[in-house]
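> sequence first, predicted model second:
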Amino acid sequence: MTINEHKQYDVILNARKDRCPMPLLKTKLSLSKMQVGERLCVTTGDSGSLKDIPQYVALVGFSLLSMNEDNDLYTFVIQKN
């Protein structure tokens, strides 16, 4: 991630080494501390996050702006609504 990419996000969460359920729990905690309109970028190596994070985001009514997979790393960009 370049310096310019960092400016797109208000909070960056590195959960690359965490396993289920920690990426989801850390995502929830980060979002709870954020203001409406802010963006969170989460990177995790846990494939379970492909299901868990989008389901949670939809459940609480936030926006999943992007979801990417690259070399067993999963990146989500979430906007708190």
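Now that the structure is in, tell me what you want to look at. Residues are numbered from 1 along each chain as shown.
> when you work out contacts or count neighbours from here on, use the C-alpha atoms and nothing else.
Fine.
> how far away is Asn68 from Arg39?
In this view, Asn68 and Arg39 are 16 Å apart by Cα to Cα, to the nearest Å.
> who's more crowded, these two?
Arg39 (22 against 11; other Cα atoms under 10 Å).
> for stretch 68-81, measure first residue to last.
End to end - Cα to Cα - stretch 68-81 spans 21 Å.
> and here's the other structure:
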Amino acid sequence: MREATATLDLRHLAPPEPMERILAAVETLAPGDCLDALTPLYPSPLLAILQADGFDTQVVAIDDGFRVRIAHAACDEQGRGCGGT
């Protein structure tokens, strides 16, 4: 998966606010862009929503929560297949 073009640190927020903010942010995610979201808890419900909406996700445990990398599923490294070149 690509490097993140934006990062949201939501570890200080109580559920469901991290999920709500991530869902708002991915609506503005341009094809080919990638978002890193730092969450306090494993985002199981969020992952199902993102997958249904056509996003790829990658979750990694970090010291004080999780890093969720989000990108359009149809995009390749050059943005092909999602409105890019």
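Ah, there it is. Keep in mind it's a predicted model, so treat the numbers as computed, not measured.
> for the second structure, which segments count as strands?
Using DSSP state E, the strands of the second structure run over 6-9, 34-39, 55-62, 65-72.
> and Leu47 of the second structure, which of those is closest to it?
Comparing the strands of the second structure against Leu47 of the second structure with Cα to Cα, the closest turns out to be strand 55-62 (7.1 Å).
> what residues does the closest one touch?
47, 50-51, 66-74 (Cα atoms under 8 Å, 6 or more residues apart in numbering).
> check stretch 52-61 of the first structure too.
So stretch 52-61 of the first structure is contacted by 24, 27, 63-64, 78, 81 (Cα under 8 Å, 6+ apart).
> then stretch 3-15 of the first structure?
Contacts of stretch 3-15 of the first structure (Cα under 8 Å, 6+ apart): 22-23, 26-27, 30, 38-45.
> centre of the chain versus stretch 31-46 of the second structure, how much separation?
Relative to the centre of its chain, stretch 31-46 of the second structure is centred 3 Å away, using Cα atoms, centre = their mean, to the nearest Å.
> repeat that for stretch 2-10 of the second structure.
8 Å.
> measure it end to end?
Start-to-end, stretch 2-10 of the second structure (Cα to Cα) is 21 Å.
> buried stuff in that stretch?
By neighbour count, with 16 or more other Cα atoms under 10 Å as the criterion, the buried positions of stretch 2-10 of the second structure are 8, 10.
> out of the contacts of stretch 52-61 of the first structure, grab the one that's most surrounded.
Going by other Cα under 10 Å, Ile78 tops these with 25 neighbours.
> these two touch, right, that residue and Arg39?
Yes. Ile78 of the first structure lies in contact with Arg39 (Cα atoms under 8 Å); the separation is 5.6 Å.
> perfect, I'm done here.
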